[in-house]
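Asker: What shape does this take:
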Amino acid sequence: MEDKAKMVGEVFSQVASKYDLMNDAMSGGMHRMWKDDFVAMLGPCRGMSIVDLAGGTGDISFRMIDALSSQRKIVGSAESAIDTHVTVCDINAEMLQEGRRRAKNDRPAVVDGISLQWVQGDAENLPFPDGSVDAVTIAFGLRNVSRTWKALSEINRILTKGGRFLCMEFSQVKDPLLRQAYDAYSFNVIPAMGGFLAGDPQPYQYLVESIRQFHDQETLADLMRDAGMKHVTYKNILGGVVAIHSGFRL
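Answerer: Next up is the predicted model:
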């Protein structure tokens, strides 16, 4: 477990500055649409406390703030009062640094009553009190956690009653023809693209292999239930290339 954590840390420290560029290249830009749909599925509302795990570069949190900013402040709250909290939590300091860099010019720490905070923390030992968070999200990060069951248990612990967990992750393609094409693209094109754009194919070789080794859709749903989550469902995108899992603490 420690070996995986160390390797994952090294990989993401290497790719932090090129991470978003490579996401565009690897997905043909589709990850932007997937993330828009992901945030829309959550439906963030004013007054919520939201934690985005493994969200160092800010892609999901920035979308949440955009969605929240279009909503009116809670009636009765003072003009300067903070009524909504979005927290980016990532174990990797370099990824958080990249997110802060992106946020520096056009994403102030507090805007229109919405606070944006950056916290370095481990998904398997989250630095948040029990029952303190209305929603937890993680996009393309759960497969990098050493012990999935432990992270899911921690997520369920910090959720309020009625709180929701939403996970978007690369998953398992069932159709044989699509899987063959997907494997060919993943193992040949993505590492080569990493070598060209980021100067090193090895981190992207790991990313591809980590996808194939991660739980399939049903297994992840079962792990969420084992962690105590209820009403667990999932939705496949592109035949299972990506899956969005949803669960609640009741």
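
Asker: going forward, measure contacts between C-alpha atoms and count neighbours the same way
Answerer: Noted.

Asker: Need the single longest strand in the chain, by residues.
Answerer: Scanning the chain for the longest strand, with DSSP state E as the assignment, gives strand 159-170.

Asker: What are the boundaries of the helices in the protein?
Answerer: 2-15, 19-27, 30-42, 59-69, 93-106, 148-158, 176-184, 190-198, 202-213, 217-226 (DSSP state H).

Asker: if we look at the second one, which residues are touching it?
Answerer: When you say that, I think you mean helix 19-27. 29, 30, 31, 32, 57, 190, 193, 194, 197, 198 (Cα atoms under 8 Å, 6 or more residues apart in numbering).

Asker: and the second one, how far is that from residue 180?
Answerer: Right, residue 30. 20 Å (Cα to Cα, to the nearest Å).

Asker: returning to that earlier point: mind putting the helices of the chain in TSV, mean neighbour count and distance to residue 164 included?
Answerer: Output for these, formatted as TSV (neighbours: other Cα atoms under 10 Å; distance: least, Cα to Cα, whole Å):
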stretch	mean neighbour count	distance to residue 164
helix 2-15	15	26
helix 19-27	16	26
helix 30-42	15	8
helix 59-69	19	15
helix 93-106	17	24
helix 148-158	21	9
helix 176-184	13	31
helix 190-198	18	33
helix 202-213	16	24
helix 217-226	17	12
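
Asker: Turn these into TSV, including distance to residue 235.
Answerer: Formatted as TSV, those follow (distance: least, Cα to Cα, whole Å):
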stretch	distance to residue 235
helix 2-15	27
helix 19-27	18
helix 30-42	11
helix 59-69	18
helix 93-106	28
helix 148-158	18
helix 176-184	17
helix 190-198	25
helix 202-213	17
helix 217-226	9
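
Asker: wait, which of those is closest to residue 167?
Answerer: For the helices of the chain, proximity to residue 167 was assessed by Cα to Cα; helix 30-42 is nearest, at 8.5 Å.

Asker: Which positions in stretch 169-177 come out as buried?
Answerer: 169, 170, 171, 172, 173 (16 or more other Cα atoms under 10 Å).

Asker: let's see this one next to it:
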Amino acid sequence: MNEDTTHFGFQQVPRSEKHKRVAAVFESVADKYDVMNDLMSFGIHRLWKRFTIEMSGVRRGQRVLDLAGGTGDLARRFAQLVGREGEVVLADINAAMLARGRERLLDEGIAGNVHYVQANAECLPFPDNHFDCITIAFGLRNVTDKDAALRAMYRVLRPGGRLLVLEFSQVTLPVLRPLYDFYSFKALPLMGRLVANDADSYRYLAESIRMHPDQETLKAMMAAAGFERCEYFNLNGGIVALHRGYKL
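Answerer: Next comes the predicted model:
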């Protein structure tokens, strides 16, 4: 890969085109996103997100940025935790996903302390030292320049703030790998075709997971961006990992 290209799944594409291709994927799946999340993970994604919220330490009155927040699973719970005195920003680069998240939260009566911003994680439109906590769940692997995004997150965190990255990662149990590969490359595209009428987007999902940095590499990237006390927690044999780091 040269400096003018990057990966889109297993393909090499011009860096300037990746965000457009990712946008097309999520515009295609936005309406079926929640249904497919439940089907793909057998509902376990809810437990992964609950663990993330528990590890965030978010309290009443704090400011939280939920990046790549999609349909608002994390933002909904954070809005309850921070209360009326706090603030949650649900941000996503994709307008269709952001609209779906806003519609969902408003339908559930969550308003007043949640704001919606269409934003690119690589150049966040927020002041320095602004948020107490940032989360990004299943979104970092879609970012073209992950190092730039991590630096941007560090900039907008307050001293004492923390970043939590929930993402598919490298399976640590050898016995799981062949089963996981079969599921990823055979079952996921089939489900995508049957449920969302879109096999290609879910084939991209499987490929993007394989191209994402492994646990130790992402931990080192967070440290290079300035985060301290970086650590990660493997979930379900490393299928997913939660990384956490602090701005001290």
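
Asker: now what about the TM-score between them?
Answerer: Here the TM-score for the pair of chains, by TM-score structural alignment, normalised by the length of the second structure, is 0.92; 234 aligned residues with a Cα RMSD of 1.0 Å.

Asker: Which member of the contacts of helix 19-27 of the first structure is positioned nearest residue 156 of the first structure?
Answerer: Using Cα to Cα, the contacts of helix 19-27 of the first structure come closest to residue 156 of the first structure at residue 57, 23.8 Å.

Asker: ok, the corresponding residue of the second structure for the closest one to residue 235 of the second structure distance?
Answerer: Mapped onto the second structure by TM-score structural alignment, residue 57 of the first structure lines up with residue 71. Computed with Cα to Cα, the distance linking residue 71 of the second structure and residue 235 of the second structure is 22 Å.

Asker: Which residue of these two possesses the greater neighbour count?
Answerer: residue 71 (24 against 18; other Cα atoms under 10 Å).

Asker: In contact with the closest residue to that one other than its chain neighbours, which residues are there?
Answerer: Spatial nearest neighbour of residue 71 of the second structure, excluding adjacent residues (Cα to Cα, 6 or more residues apart in numbering): residue 101 at 3.6 Å. Residues in contact with residue 101 of the second structure (Cα under 8 Å, 6+ apart) are 69, 70, 71, 72.

Asker: Check the alignment and tell me where residue 101 of the second structure lands in the first structure.
Answerer: With TM-score structural alignment as the criterion, residue 101 of the second structure matches residue 99.

Asker: do the same with residue 44 of the second structure
Answerer: Match for residue 44 of the second structure (TM-score structural alignment): residue 30.

Asker: any idea how far residue 200 of the first structure is from that match?
Answerer: 23 Å.

Asker: Please verify my assumption that residue 150 of the second structure contacts residue 223.
Answerer: No: in terms of Cα atoms under 8 Å, residue 150 of the second structure does not count as a neighbour of residue 223; the distance is 9.5 Å.

Asker: ok so, going back, ok, now how distant is the match of residue 44 of the second structure from residue 238 of the first structure?
Answerer: Using Cα to Cα, residue 30 of the first structure is found at 11 Å from residue 238 of the first structure.

Asker: What of residue 187 of the first structure?
Answerer: If you go by Cα to Cα, the gap between residue 187 of the first structure and residue 238 of the first structure works out to 18 Å.

Asker: So for the two, which sits in the more crowded spot?
Answerer: residue 187 (15 against 9).

Asker: Could you tell me which residues make contact with that one?
Answerer: 205, 208.

Asker: circling back: which one of the contacts of residue 101 of the second structure sits in the busiest neighbourhood?
Answerer: Neighbour counts for those peak at residue 70, which has 30 neighbours (criterion: other Cα under 10 Å).

Asker: Find the nearest non-adjacent residue to that residue, please.
Answerer: residue 97 (5.1 Å).

Asker: Wait, that neighbour touches residue 26, no?
Answerer: Yes: at 6.9 Å, residue 97 of the second structure counts as touching residue 26 under the criterion of Cα under 8 Å.

Asker: any idea how far the residue sitting furthest away from the middle of the second structure lies from residue 237 of the second structure?
Answerer: For the second structure, the residue at maximal distance from the C-alpha centroid (Cα atoms, centre = their mean) is residue 175, at 26.7 Å. According to Cα to Cα, residue 175 of the second structure and residue 237 of the second structure sit 10 Å apart.

Asker: Also residue 221 of the second structure?
Answerer: Distance from residue 221 of the second structure to residue 237 of the second structure, by Cα to Cα: 22 Å.

Asker: what do you get for residue 50 of the second structure?
Answerer: From residue 50 of the second structure to residue 237 of the second structure the distance is 17 Å (Cα to Cα).

Asker: repeat for residue 132 of the second structure
Answerer: 30 Å.

Asker: Same check on residue 146 of the second structure?
Answerer: Residue 146 of the second structure is 24 Å from residue 237 of the second structure, by Cα to Cα.

Asker: for residue 110 of the second structure, same thing?
Answerer: 34 Å.

Asker: Next: residue 75 of the second structure.
Answerer: 26 Å.

Asker: Read off where stretch 118-128 of the second structure ends up in the first structure.
Answerer: Taking TM-score structural alignment, stretch 118-128 of the second structure hits residues 120-130 over in the first structure.

Asker: Please give me every residue in contact with residue 221 of the first structure.
Answerer: So residue 221 of the first structure contacts 232, 233, 234, 245 (Cα under 8 Å, 6+ apart).

Asker: That one -> the second structure?
Answerer: Looks like residue 221 of the first structure aligns to residue 219 there (TM-score structural alignment).

Asker: again, but for residue 187 of the first structure
Answerer: By TM-score structural alignment, residue 187 of the first structure lines up with residue 185.
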